[in-house]
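S.K.: return a 3D structure for these sequence lines:
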Amino acid sequence: MINRKLAIVIPYFKNEYFRECLESLEKQNDNRFNVYIGDDSSPQDPWILINSSQKKLNITYKRFDKNLGSISLTQQWERCLGMINGEEWIMLLCDDDVLSENVVNSFYKNLDEIEDAKSKVVKFASQVVDEYGKPVTEKYCHPKLQDYRDVFYDRFFNANRSSLSEHIFRRTSFQKYGFHDYPLAWHADDMAWLEFSEFGKIYSINEACVYFRSSAIHLSRSDFLLEEKRDTTYLFFNNVIYEYLENFNQYQITAILKRYELLTFSFKKVNFNFVFQFFRLKLKHEGIYEALKFIRRICINRKELK
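M.R.: Reported below is the predicted structural model:
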């Protein structure tokens, strides 16, 4: 019997690039994985494609009667993750992304090191491609072992990038934390890697690549639902500030506090509760001088105060 520790879970809704996604799984040079496809009551029937791929892949397919992704994308993810059969590791693969043929093999090749490092999140190299599969960015690679706080800092302050599909994570970590139910699932993956990793080491594999699809129908396109995305970015940083700030080092804390303050003013979220709570944070982490400078900025911009 083939030992399959890896589940590749695909929350399915659109078929524009689904063939390419499945073909990239068929081309894997290591078949130690199971595929789970959760159909979010899509109007685009994927069965012909799935049936064809079943000749090479071990696929479990389920069509859900109710469309959930339009209400909560993270709940759709979790519903699909409920299909797995006890695999220890999970990849949540978007239905329009593709894998290089050595992704699964490189995961198993490095698995002993991953487990020795007690890593709960694995990250592959990635590259953004267009509608035709042509690269539109350079290949993004990462240090082999990196503290999550440094991964977070690179993501938000060093112009690095991240996507859902390029990660593999432990089932037990998902069961412990789940996904935050952010609108559009915006930053839900960022919060997941923060929590799933428990600020331990992220293990990166650069010899294999996940190709992230950027297209006119993708949620992440720059002109789509900007206000909702901005509000969710504020909510995400609010959660990081008040739940996990202590896990970062001093220069990272300073950068995170500065970003959160800018977001609060930019999105007109300033109120007396924010001033009180944020003053305490500045005082605790940066001292009385920086805390008083914050109060001075509030006084200068007091018209923003609600």
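S.K.: switch to C-alpha atoms for all contacts and neighbour counts from now on
M.R.: Fine.
S.K.: longest strand in the protein, by residue count?
M.R.: As assigned by DSSP state E, the longest strand anywhere in the chain is strand 201-213.
S.K.: who touches the helix or strand following that one?
M.R.: Downstream of strand 201-213, the first helix or strand assigned by DSSP states H and E is helix 226-244. Outside helix 226-244, the residues within contact range by Cα atoms under 8 Å, 6 or more residues apart in numbering are 182-184, 186-187, 191, 256-257, 260, 263-264, 267.
S.K.: would you mark the buried spots in helix 226-244?
M.R.: 229, 231-238, 240-241 (16 or more other Cα atoms under 10 Å).
S.K.: which ones among the contacts of helix 226-244 lie within helices?
M.R.: Among these, the ones falling in helices (DSSP state H) are 191, 256-257, 260, 263-264.
S.K.: quick one on the thing from earlier: give me the helices and strands touching the longest strand of the chain, please.
M.R.: Judged by 3 or more Cα pairs under 8 Å, 6 or more residues apart in numbering; DSSP states H and E, strand 201-213 is in contact with strand 98-99, helix 103-109, strand 121-129, strand 145-147, helix 148-157.
S.K.: one more, so I can put them side by side:
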Amino acid sequence: MTHRLAIIIPAYKATFLPAALDSIAMQTCKDFILYVGDDCSPEPIGNIVEQYRDKIELVYQRFDTNLGGKDLVAQWERCIAMSREEPYIWLFSDDDVMEPNCVEELLRQIEKTEGYYDVYHFNVDIINERGAYKKRKQDYPAVLPAYRFYRGKNSGRLSAFVVENVFSRKVYEQMDGFPKYDLAWGSDVAAWIMFSGRKGMCTVPNARVCWRQSSQNITPDYSRQIAERKLRAQMALLNWAYRYFAEEPDIYTTNRAFFILFIHYNRRFVSKESIKEAFASYFAVHGRHWDMPLIYFCAFLIDGIYFRIRKWFTWLYGDKE
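M.R.: This next block holds a predicted model:
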């Protein structure tokens, strides 16, 4: 029997894996196969997965080498390669959970829209290490254009976690997989932009994904080495987006605001050399070197007031889009 959905878990951490698998086992619709790719973990991933074979139709594979520590996108892609011909792919995680009706509501929305969209999105709640609710992230509109998603994500108004989105196998193959960024930082954002294309992404109503905020996430890691790698990845994404959205009339001013934000937030965690490298990268692609004094002034001298004023105007007058 061919199922409509492949749920993919690139697994390495065992701590919250039972919670993730419990949430999948509780799905009200079973029209999926779960694929678990064990990234040569020292933790008992296989033993945990085996306990669910009578609850979930699943495929488990332990890889001989650890890939996620070097190239996380490559680990995602070799796990996706485990799947068969399911027309939709959900790249999930080993520590997040889904509400019991997620698969049912997803497939209902796909049927309702006649499969028009290549990206279907779940709204998100944040949970803590104990699984307790912390807060609700901003809901997406029914359909979100790619450029509005880009602006919302980089301004902090919208979240963008890997587990939020389900994508079609067709577009995944057409786009040759995920873009490659260090630490996979921004790889998902660029992918959702490319995968959704001119159609935008469609939100699945009446079901949510719970993203776990814990000490094991890469996001809170502000060691200098990780922070500098993240900044380089952010710059690569910023420069790519400038070219990708070249037809958008405000892409330069949008990216300038984001660049100021990136420098302002990262300056405490990275070296001066990394800041200089980021400036060189930005102006090599965006040009307009005469903006350098303004950017320095806003990012360093007045504590990012440029971006704060931008946020105030958005709050007062709304997003013009």
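S.K.: contacting residues around residue 296 of the first structure?
M.R.: Contacts of residue 296 of the first structure by Cα under 8 Å, 6+ apart: none found.
S.K.: oh, I was asking about residue 73 of the first structure
M.R.: Applying Cα under 8 Å, 6+ apart, we find residue 73 of the first structure in contact with 181, 183-185.
S.K.: please apply the same query to residue 144 of the second structure.
M.R.: Counting by Cα under 8 Å, 6+ apart, residue 144 of the second structure makes contact with 200-203.
S.K.: neighbour count added to those residues, as CSV?
M.R.: Shown next, in CSV, are these (neighbours: other Cα atoms under 10 Å):
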residue, neighbour count
200, 23
201, 28
202, 25
203, 22
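S.K.: ok, so of the residues you listed, who is nearest residue 194 of the second structure?
M.R.: Ranked by distance to residue 194 of the second structure (Cα to Cα), the contacts of residue 144 of the second structure are led by residue 200 at 9.5 Å.
S.K.: which residue is the nearest non-sequential neighbour of the closest one?
M.R.: residue 145 (4.1 Å; Cα to Cα, 6 or more residues apart in numbering).
S.K.: that neighbour matches what in the first structure?
M.R.: Counting by TM-score structural alignment, residue 145 of the second structure corresponds to residue 147 in the first structure.
S.K.: any idea how far the helix or strand harbouring residue 252 of the first structure is from the chain center?
M.R.: Element membership for residue 252 of the first structure, per DSSP H and E: helix 250-266. Here helix 250-266 of the first structure is found 21 Å from its chain centre; the criterion is Cα atoms, centre = their mean, to the nearest Å.
S.K.: also stretch 222-242 of the first structure?
M.R.: 14 Å.
S.K.: residue 60 of the first structure belongs to a helix?
M.R.: No. Judged by DSSP: H, G, I helix; E, B strand; the rest coil, residue 60 of the first structure forms no part of a helix; its state is strand.
S.K.: the second structure: which residue goes with that one?
M.R.: Matched by TM-score structural alignment, residue 60 of the first structure corresponds to residue 59 in the second structure.
S.K.: so the closest residue to that match other than its chain neighbours, which state does it fall into?
M.R.: Spatial nearest neighbour of residue 59 of the second structure, chain neighbours left out: residue 35 (4.8 Å); criterion: Cα to Cα, 6+ apart. Recorded secondary structure, residue 35 of the second structure: strand (three-state DSSP).
S.K.: over to residue 117 of the second structure?
M.R.: Following three-state DSSP, we place residue 117 of the second structure in the coil state.
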